[in-house]
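Peer 1: Next come a sequence and a model predicted from it.
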Amino acid sequence: MLGNVRELGLIVEFKMDPKKTIIQLRSCLTKIVNAVVKIMFQIKSCTKEAIITPIKLMGVFYVKKHLVVLSLIIMVGLLVACSSNSNNESGNELEVSKEESEAQKISSKNDETIIEKNWELSPEFIHSVEYESGEKGAYEIRGNKDGMGITGPFPIMAKDSQKYMWFYFGSENIYDKPVKIKAIKKGEEDSFDVYSGTFFENAEVSPESVNMPSHLRFPSTGTWKVLVYIEEELFDTIIVKVE
């Protein structure tokens, strides 16, 4: 009985002689193993996992077929892994967005609490300074002695745009940071932008002063809360009366 095994041009022939069965089988298996090793070395993209793929040692060997199937399985696995990573990244981005949104909501609620909490007029006080020339001066201030205050034409008149100088009496360095001034009238819900600018050294009225020039205009009479935002965060408030 004659049997043939073909793989990459390899032909193994053997006769099923009862007396020589063992010898022929050994020779056949040796040639088959050599053929399999040759196939594996010729396939450069073969991985260790592919090398240990089960191989049928009886009949025709379908090594390439197994490798193709294994490659497809690996590709599907990689696609699933990439999809999973993408979903995880998207999930992380959504979580970050939710956290930022919650932080903004908390900040907004805190601002609303501050806006609604107190409507008592800010105190008036005199701020004394010494100029570079050695002369002394004084300013009438509306505001907070350890925070923000303004000086300018008093009383503040509605619908008139007037120049007001801002003073900062705190210890933080606020130079050259974006400042936004908003105002809201007592009994109303909506605020509006009044002025945008910065505190800068050349604006100082005296060597130890921190100042910002501005123009303020209030559309109507009443009690107004002036909101000072620095770098988009509520920094201080001043309550003034507009006549």
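Peer 2: Perfect, thanks for sending it.
Peer 1: only C-alpha atoms for contact and neighbour calcs from this point on.
Peer 2: Fine.
Peer 1: which secondary structure element contains the residue nearest in space to the middle of the chain?
Peer 2: Geometric centre of the chain, nearest residue: V96, 6.9 Å, by CA atoms, centre = their mean. Mapping V96 onto the secondary structure by DSSP states H and E places it in helix 63-117.
Peer 1: who touches the helix or strand following that helix?
Peer 2: Where DSSP H and E defines the elements, the next helix or strand beyond helix 63-117 is strand 124-130. For strand 124-130, the surrounding residues in contact (CA atoms under 8 Å, 6 or more residues apart in numbering) are K136, G137, A138, Y139, E140, I141, R142, G143, S206, P207.
Peer 1: count of neighbours near K185?
Peer 2: K185: 23 surrounding residues under other CA atoms under 10 Å.
Peer 1: and the closest residue to it other than its chain neighbours, what is it in contact with?
Peer 2: Among residues not flanking K185 along the chain, W224 sits closest, at 4.5 Å (CA to CA, 6 or more residues apart in numbering). Contact analysis of W224 by CA under 8 Å, 6+ apart lists A183, I184, K185, K186, I239, V240, K241, V242.
Peer 1: If we use 7 Å, what do you get?
Peer 2: Contact analysis of W224 by CA atoms under 7 Å, 6 or more residues apart in numbering lists A183, I184, K185, K186, I239, V240, K241.
Peer 1: that's a helix at it, yeah?
Peer 2: No. Counting by DSSP: H, G, I helix; E, B strand; the rest coil, W224 is not found in a helix; it is strand.
Peer 1: how far does stretch 21-32 sit from the chain's center?
Peer 2: Counting by CA atoms, centre = their mean, to the nearest Å, stretch 21-32 is centred 67 Å from the centre of its parent chain.
Peer 1: for stretch 158-176, which positions count as buried?
Peer 2: A158, Y164, M165, W166, F167, Y168, F169, I174 (16 or more other CA atoms under 10 Å).
Peer 1: let's bring in a second model and compare:
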Amino acid sequence: MIYPKIVLMAVLLLLAGCSAEKPIPENKDWKVSHLFKSGAYTMIGQEGKLGFIYDNGEVVRFYPNKKQKYMWHFWGKPEELQGSLKVMGISKETGEKITVIDALELGGPNNGADGHTPSQMSLPSPGLWRLDAYIGEKLFGSIMVQVHNQK
């Protein structure tokens, strides 16, 4: 009888999928990511992996619900940079999870990086936020930012 074999195979595949390792976002200690230089710009993120232009000044600081432009940069092999960018935000204080960027296509090299894309981002509340950047369906890396109270 074929039916029990199919059921057994499906159960084994399901169990194997549950035990598969899932990527762990970087910076699980909830510390603001480091600043680094690339080309003429200061960026926040993981040097040599991903970052966006950021100077921690009034121009690009995060404030609740204030949408601003940020230029994302990625370093990696061409096959790692295939697919659209999706960014999920997670608040340390509330545990709230939001979609920050839904689907942006990556452009080519820029400012010393292998790929880039401009974006508009806004986070809803003050505190620490982890931005998990996915290219295609794969977690590429994470950046931790501080959202400041409005002046």
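Peer 2: That came through fine. For clarity, every value in this text was computed on a predicted model and none was experimentally measured.
Peer 1: follow-up on the earlier one: filter the contacts of W224 of the first structure down to the buried ones.
Peer 2: Buried subset of those (neighbour count, 16+ other CA under 10 Å): A183, I184, K185, I239, V240, K241.
Peer 1: Can you find the partner of the first one in the second structure?
Peer 2: Think A183 of the first structure. Aligned counterpart of A183 of the first structure in the second structure: G89 (TM-score structural alignment).
Peer 1: Likewise for the fifth one?
Peer 2: Matched by TM-score structural alignment, V240 of the first structure corresponds to V145 in the second structure.
Peer 1: To which secondary structure element is its match assigned?
Peer 2: Element membership of V145 of the second structure, judged by DSSP H and E, is strand 138-147.
Peer 1: once aligned to the first structure, how far is that strand on average?
Peer 2: Compared with the first structure after fitting, strand 138-147 of the second structure deviates on average by 1.3 Å (mean CA distance after the TM-score superposition for the first structure).
Peer 1: Show me what that strand packs onto, helices and strands only.
Peer 2: Secondary-structure packing of strand 138-147 of the second structure (3 or more CA pairs under 7 Å, 6 or more residues apart in numbering; DSSP states H and E): strand 127-135.
Peer 1: Which stretch of the first structure lines up against the strand it packs on?
Peer 2: The aligned range for strand 127-135 of the second structure is 222-230, by TM-score structural alignment.
Peer 1: Identify each buried residue in that stretch, please.
Peer 2: Across stretch 222-230 of the first structure, burial judged by 16+ other CA under 10 Å covers T223, W224, K225, V226, L227, V228, Y229, I230.
Peer 1: how about JSON lines for these, with distance to S90 of the first structure added?
Peer 2: Shown next, in JSON lines, are those (distance: CA to CA, whole Å):
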{"residue": "T223", "distance to S90 of the first structure": "48"}
{"residue": "W224", "distance to S90 of the first structure": "45"}
{"residue": "K225", "distance to S90 of the first structure": "42"}
{"residue": "V226", "distance to S90 of the first structure": "41"}
{"residue": "L227", "distance to S90 of the first structure": "37"}
{"residue": "V228", "distance to S90 of the first structure": "37"}
{"residue": "Y229", "distance to S90 of the first structure": "33"}
{"residue": "I230", "distance to S90 of the first structure": "32"}
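Peer 1: quick revisit: contacting residues for the match of V240 of the first structure?
Peer 2: Contacts of V145 of the second structure were listed using CA under 7 Å, 6+ apart, and they are V32, S33, L128, W129, R130.
Peer 1: and of those, the nearest to S19 of the second structure?
Peer 2: The closest of these to S19 of the second structure turns out to be R130 (CA to CA; 24.9 Å).
Peer 1: That closest one is in contact with I143, isn't it?
Peer 2: Yes. Judged on CA atoms under 7 Å, R130 of the second structure makes contact with I143 at a distance of 5.7 Å.
Peer 1: rewinding a little: which of the contacts of V145 of the second structure are also in contact in the first structure?
Peer 2: On the basis of both residues aligned by TM-score structural alignment, their matches' CA atoms under 7 Å, what survives of those in the first structure is V32, S33, L128, W129, R130.
Peer 1: didn't the third one look like it was pressed against V147?
Peer 2: Yes. Counting by CA under 7 Å, a contact exists between L128 of the second structure and V147, whose distance comes to 6.3 Å.
Peer 1: The match of A183 of the first structure and T99 touch, don't they?
Peer 2: Yes. G89 of the second structure is within contact range of T99, at 6.2 Å (criterion: CA under 7 Å).
Peer 1: Translate the residue nearest to the centre of the first structure into the numbering of the second structure.
Peer 2: Per TM-score structural alignment, V96 of the first structure is aligned with L13.
Peer 1: Once you drop chain neighbours, what's closest to the equivalent of D160 of the first structure over in the second structure?
Peer 2: When the second structure is aligned by TM-score structural alignment, the residue opposite D160 of the first structure is K66. Closest residue to K66 of the second structure apart from its sequence neighbours, by CA to CA, 6+ apart: S122 at 5.5 Å.
Peer 1: can you check P109 of the second structure too?
Peer 2: G115 (4.7 Å).
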